[in-house]
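S.K.: got a predicted model here, sequence first, then my questions.
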Amino acid sequence: MTEKVQGPASYFPSIEKKYGQPISYWMTALDAVKDLKHMEQVDYLKAEHGMGHGHANAVVAVYRVDNGL
């Protein structure tokens, strides 16, 4: 039996479907702005990639945890 994904990562399937890119694409995109604060990274995904606020926030939250930020 598989556990249901919870938290920000639960948005990943809909993010991949809506924006047509795997999550790894978004994690790599954030490398370009890794030194910015959380909300600045969210704003980057929204402005440069047309991502909605909730999806951008979820991606940034996981990115920051995975990168020890």
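M.R.: Done, it's in.
S.K.: CA only for contacts and neighbour counts going forward, please
M.R.: Noted.
S.K.: dump the residue contacts of Leu30.
M.R.: Gln41, Leu45, Val60, Tyr63 (Cα atoms under 8 Å, 6 or more residues apart in numbering).
S.K.: quick one: the residue lying closest to the last one once chain neighbours are set aside from Glu40, how far?
M.R.: Spelled out, it's Tyr63. Leaving aside its sequence neighbours, Tyr63 sits nearest to Met27 (Cα to Cα, 6 or more residues apart in numbering; 6.2 Å). Using Cα to Cα, to the nearest Å, Met27 is found at 15 Å from Glu40.
S.K.: okay, pairing it with this:
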Amino acid sequence: MPAHFMRMSDKTIKGPASYFPSIEKTYGRPISEWKALVRAALPARHMELVAMLKTQHGMGNGHANALVAHTLAEDGGR
């Protein structure tokens, strides 16, 4: 679609959420399930949560970091 026909809702997603489609496709679970896993492991620290996703679920560092960062930001930066 030509740029002049694009609506505001068609803007590219930026930040950690930009990884979400790839995370869902690569690891076969919806983001809501991944966020629930992160929240269940609280009050672990950011890097502990990243390590958990990597070691227990085989997630890559970038995906794990994006998911943890977005989840913690949603929860007020716990």
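M.R.: Ah, there it is. This one's a predicted model, so the numbers in the text were calculated from it and none came from an experiment.
S.K.: superposed, what's their TM-score?
M.R.: Aligned and superposed, the two chains score 0.95 in TM-score terms (TM-score structural alignment, normalised by the length of structure 1); 69 aligned residues with a Cα RMSD of 0.7 Å.
S.K.: which residues does Asp43 of structure 1 contact?
M.R.: Contacts of Asp43 of structure 1 (Cα under 8 Å, 6+ apart): Ala56.
S.K.: which residue lines up with it in structure 2?
M.R.: Aligning on TM-score structural alignment places Asp43 of structure 1 opposite Ala51 in structure 2.
S.K.: please identify the helix or strand for that match.
M.R.: Ala51 of structure 2 is part of helix 46-57 when elements are defined by DSSP states H and E.
S.K.: ok, now which ones touch the residue nearest in space to the middle of structure 1?
M.R.: Here the mean C-alpha position of structure 1 is nearest to the C-alpha of Val59 (Cα atoms, centre = their mean), at a distance of 1.4 Å. If a contact means Cα under 8 Å, 6+ apart, then Val59 of structure 1 has Pro8, Ala9, Phe12, Ile23, Trp26, Met27 as its contacts.
S.K.: not counting its neighbours along the chain, what's nearest the alignment partner in structure 1 of Ala64 of structure 2?
M.R.: Counting by TM-score structural alignment, Ala64 of structure 2 lines up with Ala56 in structure 1. Using Cα to Cα, 6+ apart and skipping the chain neighbours, the partner closest in space to Ala56 of structure 1 is Val42 (5.2 Å).
S.K.: if we can go back for a sec, out of Met27 and Glu40 of structure 1, which sits in the busier spot?
M.R.: Neighbours were counted for Met27 of structure 1 and for Glu40 using other Cα atoms under 10 Å; Met27 has more, 18 against 14.
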